[in-house]
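>>> this one's sequence-less:
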């Protein structure tokens, strides 16, 4: 949670995070499938998959002094009212629980989005909650990205930065989609993605990105809360 708050303070307009389910189905926000220190309860212990631990066990593990692993409910409550959340589903068969979690928090379906490398999960989410924005993650360059998105019912294409060029961006935007570049951390990349019309940048360097984006905008635009692209921090 501290990383999310720091990103918002730096100017992020969105937070990208990863979701797993504990053994009892409780959804937790953590990048990795397993938690180091899960056996001993502290750093240095053996790593165990989140899916093998019950919620009370996961909640007691500290990633740093005083910093525990938040539930998705906690993040939606504290962070979701401030910025858009881009939720990557990394566990299998958790779609229905994610939907229930989103619906417990007002406006979440309209405000937030989900995405996954497993395009079957994306298609399932699109079917369960049609208004929800959904995205497919790619680390390749398909012949037809729009066809990939249509097959999954996706509205966003999360594209690895090495596989982004003008033709891809133009084709996705022409079919009504958004291109989100991940994970881009250099000014040269940001400038190129702005030039070719990428919709949003997922970055680890929010403060640098915001400063850079404001520096290339006209003075009147620099006062606006949104820049040429939306900075989305990668804090999964």
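Great, that's in hand. Treat the numbers as computed from the prediction; the structure is a model and nothing was measured.

>>> Please make it C-alpha for all contacts and neighbour counts, starting now.
OK.

>>> what about residue 77, how many neighbours?
For residue 77, the tally of surrounding residues (other CA atoms under 10 Å) stands at 15.

>>> again with residue 177
Around residue 177 sit 21 other residues, with neighbours defined as other CA under 10 Å.

>>> pretty sure it contacts residue 156?
Yes - judged on CA atoms under 8 Å, residue 177 makes contact with residue 156 at a distance of 5.4 Å.

>>> what is in contact with those two at once?
Both residue 177 and residue 156 lack any common contacting residue under the criterion CA atoms under 8 Å, 6 or more residues apart in numbering.

>>> any chance you could map the strands in this structure?
Assigned by DSSP state E, the strands in the chain fall at 14-21, 27-29, 34-35, 48-49, 62-64, 67-68, 84-89, 113-116, 133-138, 156-160, 178-182, 200-203, 230-234.

>>> just how off-centre is the fourth one within its chain?
Right, the one you point to is strand 48-49. 22 Å (CA atoms, centre = their mean, to the nearest Å).

>>> So which residues lie in contact with it, not counting its own?
Contacts of strand 48-49 from elsewhere in the structure, counted by CA under 8 Å, 6+ apart, are 33, 34, 35, 36, 37, 38, 39.

>>> same question, stretch 93-112
Applying CA under 8 Å, 6+ apart, the set of residues contacting stretch 93-112 from outside is 21, 25, 27, 72-73, 76-77, 80, 84-87, 121, 124-125, 128-129, 131-133.

>>> Out of the residues you listed, which end up buried?
Members of those that pass the buried threshold by neighbour count (16 or more other CA atoms under 10 Å) are listed as 21, 25, 27, 72-73, 76, 80, 84-87, 121, 124-125, 132-133.

>>> Compare the strands of the chain and give me the one nearest residue 148.
Between residue 148 and these, the shortest separation by CA to CA is 8.2 Å, and it involves strand 133-138.

>>> What about residue 144, how many residues nearby?
With neighbours defined by other CA under 10 Å, the count for residue 144 comes to 11.

>>> again, but for the one 3 residues further on
Summarising burial for residue 147: neighbours were counted as other CA under 10 Å, giving 14.

>>> which among the buried ones among the contacts of stretch 93-112 gets closest to residue 51?
The shortest gap between residue 51 and any of those belongs to residue 21, at 5.7 Å (CA to CA).

>>> Next, the contact list for that closest one, please.
27, 28, 50, 51, 91, 94.

>>> Who wins on neighbours among these?
Counting neighbours by other CA under 10 Å, the one among the contacts of residue 21 with the most is residue 27, which has 25 neighbours.

>>> Correct me if wrong: it contacts residue 20.
Yes - the pair residue 27 / residue 20 is scored as a contact, 5.7 Å apart, by CA under 8 Å.

>>> Next one for the comparison:
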């Protein structure tokens, strides 16, 4: 019995630690202005395993970090005044055009602005480029933090953005230039860019985002035609969403957190997929999903997710204090 116990102890000591992927959504949207260097610095300082962010391509070839193809009135100010809708499109603008806008706080009068009362403003902040985010991570000294880069485009509004091929090529080139192929993934709701990325850079993991609800649904199961978001696949030809992602040559399934069930997690794992739900901010839901054995979570509040992981005795990503 003593020999068995010693052997088991040796195996436990030599086994790799469970690597839960703690992703800071748009950096740390709940704590600092989203998709800005202050938000990414906040996430790195707290300690995350992945910086999640969104990119769009300018007409002069720069990858700007921002969630929407058009600048939003609740996010952007010009000469001290909140912009009116519709804001300028990233694709129709230059780097110099976009960096005129202050994105360092939310409009407190907007419904969106009232959603994040803990967010600390950083007036004077400009939209960063993807290169800026890579440089900030290097400045922090964190050589293991990953980058989950979402391509922002819609098959329903093709004139607002670069094409899937243009955007995928720009992201792949930026990742390779930063020597970050082993630390990056490309994700999208529009699976056309993921197919392009797979063709250009099969070594870079791809994350298939899904949402299935009444207000938003990129899967569109049960409809007469295939969803335009799925790059030519039809959800009705596949028994489940994990099976659909597998058919798309996916490696990571990132579903809206409300769509996640224990059975789907089990099925996805059996298919060889990782499961990383988005965007989970309630500590009770964090704990529930951790209990379902998801591989990671995307959150606006990395501090809350760290507390949830610590409560379960799971290892935490190292903190890397840095200023923007």
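Nice, I can see it. Quantities reported herein were computed from a predicted structural model and do not represent experimental measurements.

>>> And the TM-score between them?
Laid over one another, the chains give 0.86 as their TM-score (TM-score structural alignment, normalised by the length of the first structure), with 221 aligned residues with a CA RMSD of 2.1 Å.

>>> re earlier: same list (the strands of the first structure) but as TSV, adding distance to residue 168 of the first structure.
Conversion of these to TSV gives the following (distance: least, CA to CA, whole Å):
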stretch	distance to residue 168 of the first structure
strand 14-21	22
strand 27-29	31
strand 34-35	35
strand 48-49	36
strand 62-64	39
strand 67-68	40
strand 84-89	22
strand 113-116	19
strand 133-138	12
strand 156-160	10
strand 178-182	9
strand 200-203	14
strand 230-234	19
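
>>> how about residue 57 of the first structure, what's its match in the second structure?
When the structures are aligned by TM-score structural alignment, the residue of the second structure matched to residue 57 of the first structure is residue 97.

>>> Can you find the partner of residue 305 of the second structure in the first structure?
Taking TM-score structural alignment, residue 305 of the second structure has residue 209 as its aligned residue in the first structure.

>>> right, and that match touches residue 184 too?
No - counting by CA under 8 Å, residue 209 of the first structure does not reach residue 184; the two are 9.6 Å apart.

>>> Now do the shared contacts for the two.
When CA under 8 Å, 6+ apart defines a contact, the residues bordering residue 209 of the first structure and residue 184 alike are 190, 203.

>>> Give me the distance between the two termini of stretch 191-210 of the second structure.
Counting by CA to CA, to the nearest Å, the length from the leading to the trailing residue of stretch 191-210 of the second structure is 10 Å.

>>> Distance from that stretch to the middle of the chain?
Shown here is stretch 191-210 of the second structure, whose average C-alpha point lies 14 Å from the average C-alpha point of the whole chain (CA atoms, centre = their mean).

>>> Give the aligned range of it in the first structure.
Aligning stretch 191-210 of the second structure against the first structure (TM-score structural alignment) gives residues 119-138.

>>> sorry, back to before: count the residues that sit near the match of residue 57 of the first structure.
As a burial measure, the neighbour count of residue 97 of the second structure was computed by other CA under 10 Å and equals 12.

>>> Just the helices from the first structure, written as ranges.
2-10, 55-60, 72-78, 95-103, 108-111, 119-128, 145-152, 166-174, 187-196, 206-215, 219-222 (DSSP state H).

>>> still on that earlier bit, which of the contacts of strand 48-49 of the first structure has the largest number of neighbours?
Comparing the contacts of strand 48-49 of the first structure on neighbour count, residue 35 comes out first with 24 neighbours (neighbours: other CA under 10 Å).

>>> Roughly how far does the equivalent of it over in the second structure sit from residue 306 of the second structure?
Taking TM-score structural alignment, residue 35 of the first structure has residue 71 as its aligned residue in the second structure. With distances taken as CA to CA, residue 71 of the second structure is found 31 Å from residue 306 of the second structure.

>>> tell me, what's touching residue 27 and residue 20 of the first structure both at once?
Any residue near both residue 27 of the first structure and residue 20 by CA under 8 Å, 6+ apart counts here, and not one turns up.

>>> Touching the match of stretch 191-210 of the second structure from outside, list them.
Everything outside stretch 119-138 of the first structure that qualifies as a contact, by CA under 8 Å, 6+ apart, is 89, 92-93, 95-96, 99, 109-110, 112-118, 149, 151-160.

>>> And residue 66 of the first structure? What does it align with in the second structure?
Structural correspondence for residue 66 of the first structure with respect to the second structure (TM-score structural alignment): residue 124.

>>> Find the nearest non-adjacent residue to that match, please.
Excluding its sequence neighbours, the residue lying closest to residue 124 of the second structure (CA to CA, 6 or more residues apart in numbering) is residue 102, at 5.4 Å.

>>> residues in contact with the one you found?
With contact taken as CA under 8 Å, 6+ apart, residue 102 of the second structure is in contact with 76, 77, 78, 80, 123, 124, 125, 126, 127.

>>> Leaving out the residues flanking it, which one is nearest to the first one?
In this case it means residue 76 of the second structure. With CA to CA, 6+ apart, the residue lying closest to residue 76 of the second structure is residue 103, at 4.8 Å.

>>> Against residue 243 of the second structure, how distant is the closest residue to residue 63 of the second structure other than its chain neighbours?
The shortest distance from residue 63 of the second structure to any residue that is not its chain neighbour, by CA to CA, 6+ apart, is 4.6 Å, and that residue is residue 57. Counting by CA to CA, the gap between residue 57 of the second structure and residue 243 of the second structure amounts to 31 Å.

>>> about what we covered before: hang on, isn't the residue nearest to residue 76 of the second structure packed against residue 83?
No - with contacts defined as CA under 8 Å, residue 103 of the second structure does not count as touching residue 83, sitting 10.8 Å away.

>>> what about those two, which has more around it?
Set side by side, residue 103 of the second structure and residue 83 give different neighbour counts by other CA under 10 Å, the larger being at residue 103 (28 against 18).

>>> Can you give me the distance of that one to residue 241 of the second structure?
36 Å.

>>> again with residue 287 of the second structure
Taken as CA to CA, the spacing of residue 287 of the second structure relative to residue 241 of the second structure amounts to 23 Å.

>>> Of those two, which one has the most company?
residue 241 (20 against 16).

>>> got the contact list for that one?
Contacts for residue 241 of the second structure (CA under 8 Å, 6+ apart) come out as 219, 235.
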